[in-house]
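1. need coordinates for the below:
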Amino acid sequence: MGTDYQRAREELGRRLRELRMDCPEGRLTGVQLAQRLGWQQSKISKLENGRQTPTDDDLRAWSEATGQPGAFGELRSRLRGFESHVRSWRRLLVAGHGPVQETWNTLIGESRTLHVWDTFAVNGMLQTADYARGVFERLAQFRGSREDAEDAVRARMKRQEWLYRPGRQLNVLMWEGALRAQVCPPGVLAAQLDRLLGVVGMDTVRLGIVPLDAPLRLFPGNGFWVLDDRLVTVEDWHAELWLDDAETIALYRRVWDTFAESAVFGAEAQQVIARVRRSLKV
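-> This is a model prediction of the structure:
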């Protein structure tokens, strides 16, 4: 968990403690507040010490139980302030993958230059509909989220129109392992690799492949996106991280440049993709 995020959570916890201590009818102990709320006392402790992230309902209940309902707006703003950087999949996917993809459409639409490092799957900007469908179906099944693969696929395919707008540039590096990951039937993966072979040479796409046997100066780590010079997004199992401070953005660009030193482009990239394509039993 990032230091800035944890610090913000601890500050929110201190504010919650202040509300408990400044209750208009007299200071409440943690046990007394827990009884009012019908919570375990341990939850009070975790929230006040920044070891648990509250929900909107938690904050509303806390402000009302401490006799200060007007504080809810402030508490909610604090929560939104640091949750904008850690976007929990559990919350994001309540309405399914479709709305998440539409949010990404807006985000990408506002960007002109993308630098992407992919380690686990073919980049979404270059996916076929069948490949994307397989990804969304597996993720929905794994996370137990709403099954709306078709809505998500349509949104992702719409986003690819960005590649055909003048002045746009997708700089994408993919680890060879992402090409080999059989997250879909072999026939679907084969068609996906054919699609990649076709985008090599597009003027809006710079596609690099890092072969499995290439010397690496860094371990592959998580995939990430750098959008212009204003935002980095990193996908993890529990959340999607949005990082917008200049120092962090510069760090991820340096990481991207480092992996680019191990990548092959153009005809050499096509050779790696074709080699993976031939290895499939279709």
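2. contacts and neighbour counts: CA atoms only from here.
-> Will do.
3. neighbours around residue 220, how many?
-> Close neighbours of residue 220, defined as other Cα atoms under 10 Å, add up to 16.
4. show me what contacts the closest residue to it other than its chain neighbours?
-> If the residues on either side of it in the chain are set aside, residue 220 comes closest to residue 119, at 6.7 Å by Cα to Cα, 6 or more residues apart in numbering. Contact partners of residue 119, counting by Cα atoms under 8 Å, 6 or more residues apart in numbering, are 174, 175, 176, 177, 178, 220, 221, 222, 223.
5. then residue 171?
-> Residues in contact with residue 171 (Cα under 8 Å, 6+ apart) are 113, 114, 115, 116, 205, 206, 207, 208.
6. over to residue 210?
-> Residue 210 makes contact with 173, 174, 175, 176, 259, 260, 262, 263, 264 under the criterion Cα under 8 Å, 6+ apart.
7. same question for residue 187.
-> By Cα under 8 Å, 6+ apart, the residues touching residue 187 are residue 282.
8. SS state for it?
-> Assigned with DSSP: H, G, I helix; E, B strand; the rest coil, residue 187 falls in the helix class.
9. tell me the SS of residue 117?
-> strand.
10. quick one: contacts for residue 132?
-> 124, 153, 156.
11. so which of those residues are in helices?
-> Within the contacts of residue 132, residues falling in helices by DSSP state H are 153, 156.
12. how about JSON lines for the contacts of residue 132, with distance to residue 245 and neighbour count added?
-> Conversion of those to JSON lines gives the following (distance: Cα to Cα, whole Å; neighbours: other Cα atoms under 10 Å):
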{"residue": "124", "distance to residue 245": "25", "neighbour count": "17"}
{"residue": "153", "distance to residue 245": "31", "neighbour count": "25"}
{"residue": "156", "distance to residue 245": "27", "neighbour count": "25"}
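13. another for comparison:
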Amino acid sequence: MSTQAQEAREALGARLRGFRKDAGFMSGRALARALGWQESKVSRLENGKQNASEEDIRTWCAATGQEQHVEDLVAMVRHIDELWLEWRRQLQTGAEKRQSKALPVYAKTKVFRIWHPTLVWGTLQTPEYAAKTFEQVVAFYEIPNDTEAAVAKRLERQQYLYRGGRIFNVLLGEQALYTNFGGPEVMIGQLDRLLSAMRLPRLSLGLIPRSAVLSVWPGNSFSMFDDRLVLVETYSAEFSITQPREIELYAKAFASLKQSAVYGNSARDLIFTAMQHFERMPRD
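-> As a prediction, the model looks like this:
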């Protein structure tokens, strides 16, 4: 979880602890007994170790005589949820809705900083490559299969590569050229797309060779939108970072990674080598 989300949970827990003590429950055990909860739940909520549900907040405030604070605390819970969104919840109706949410963010952004160590960034994907990634998402999270609609929505982002004065700074690990989505034909098409994209005037595409010396560990992929938002993806969730001091860390990480990247002809050579690798692979 991001530092910002954890700090928000701890702040919420501190308020709940204050309510408990003000109500005369001198221990978490006493409140747990009154609520019919496990004592450990009270402790986890007060120490920011567990997400509180909106029902938890209403129950706690009713038991401690703090009903006037319910609306405020529910707003805090919802804010924490926005900072840390489980993929299963985001994707419960399929992948298209999540792809649609990205478009307003792209429309407002002037400078993009993108880092993907193991796959091609979504906005540079071909339809075939994108379809294979969504098919994996559908299978892994066991969500409704709306692959075609999700691909169409993802491809809408590409309009911003050609519109306005936006700047796209994209870093990919060399492994992204080899992570095989869909077999040789799909991968060759995707690599050819990267070669074409490199000619776009607003796009700076850097590749970090597998043997490059790094000054910072690769970490998770992340996307920076100006200096106001960073999105980080893990297997279980996506979290949003808006706190300036955390954003500064990601900007620093991006700058450090960029020092290890190659551009221009050196990057093209890496792509051509990857294409030759897939050209040698047997076709089904």
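14. any idea what the TM-score comes out to?
-> Here the superposed chains carry a TM-score of 0.88, computed using TM-score structural alignment, normalised by the length of structure 1; 280 aligned residues with a Cα RMSD of 2.4 Å.
15. circling back: by neighbour count, which of the contacts of residue 210 of structure 1 wins?
-> residue 173 (27 neighbours).
16. can you tell me the SS state at the counterpart of residue 201 of structure 2 in structure 1?
-> Following TM-score structural alignment, the counterpart assigned to residue 201 of structure 2 within structure 1 is residue 203. The assignment at residue 203 of structure 1 comes out as coil when based on three-state DSSP.
17. and residue 203 of structure 1, how far is that from residue 118 of structure 1?
-> Using Cα to Cα, to the nearest Å, residue 203 of structure 1 is found at 20 Å from residue 118 of structure 1.
18. go on, residue 96 of structure 1?
-> If you go by Cα to Cα, the gap between residue 96 of structure 1 and residue 118 of structure 1 works out to 23 Å.
19. again, but for residue 126 of structure 1
-> Counting by Cα to Cα, the gap from residue 126 of structure 1 to residue 118 of structure 1 is 12 Å.
20. likewise residue 196 of structure 1?
-> Distance, residue 196 of structure 1 to residue 118 of structure 1, by Cα to Cα: 14 Å.
21. okay, those two: which has more neighbours?
-> Ranked by neighbour count (other Cα under 10 Å), residue 196 of structure 1 and residue 118 place residue 118 first, with 24 against 21.
22. map that one across to structure 2 for me.
-> Taking TM-score structural alignment, the alignment pairs residue 118 of structure 1 with residue 116 from structure 2.
23. number of residues surrounding residue 237 of structure 1?
-> By the other Cα under 10 Å criterion, the neighbourhood of residue 237 of structure 1 contains 8 residues.
24. can you confirm it is in a helix?
-> No. When classified by three-state DSSP, residue 237 of structure 1 is found to be coil rather than part of a helix.
25. what do we get in structure 2 for it?
-> Aligned against structure 2 by TM-score structural alignment, residue 237 of structure 1 finds its counterpart in residue 235.
26. how about residue 177 of structure 1?
-> Counting by TM-score structural alignment, which is the criterion used here, residue 177 of structure 1 corresponds to residue 175 in structure 2.
27. and what of residue 91 of structure 1?
-> Matched across to structure 2, residue 91 of structure 1 falls on residue 89, judged by TM-score structural alignment.
28. now do the SS call for that match.
-> Classified using three-state DSSP, residue 89 of structure 2 is helix.
29. now swap in the one 3 residues further on and tell me
-> Residue 92 of structure 2 carries the three-state label coil when classified by three-state DSSP.
30. separation between the closest residue to it other than its chain neighbours and residue 135 of structure 2?
-> In space, and not counting its chain neighbours, residue 92 of structure 2 is closest to residue 143: 5.9 Å by Cα to Cα, 6+ apart. As defined by Cα to Cα, residue 143 of structure 2 lies at a distance of 10 Å from residue 135 of structure 2.
31. same question for residue 70 of structure 2.
-> Where residue 135 of structure 2 is concerned, residue 70 of structure 2 sits at a distance of 41 Å (Cα to Cα).
32. now swap in residue 246 of structure 2 and tell me
-> The spacing between residue 246 of structure 2 and residue 135 of structure 2, counted by Cα to Cα, is 33 Å.
33. next one: residue 79 of structure 2
-> Distance from residue 79 of structure 2 to residue 135 of structure 2, counting by Cα to Cα: 31 Å.
34. wait, doesn't the match of residue 118 of structure 1 sit right on residue 172?
-> Yes. Under the criterion of Cα atoms under 8 Å, residue 116 of structure 2 is in contact with residue 172, at a separation of 4.9 Å.
35. ok, the closest residue to the match of residue 201 of structure 2 other than its chain neighbours - contacts?
-> Closest residue to residue 203 of structure 1 in three dimensions, ignoring its sequence neighbours and counting by Cα to Cα, 6+ apart: residue 169, at 8.0 Å. Applying Cα under 8 Å, 6+ apart, we find residue 169 of structure 1 in contact with 112, 113, 114, 163, 203, 204, 205, 206.
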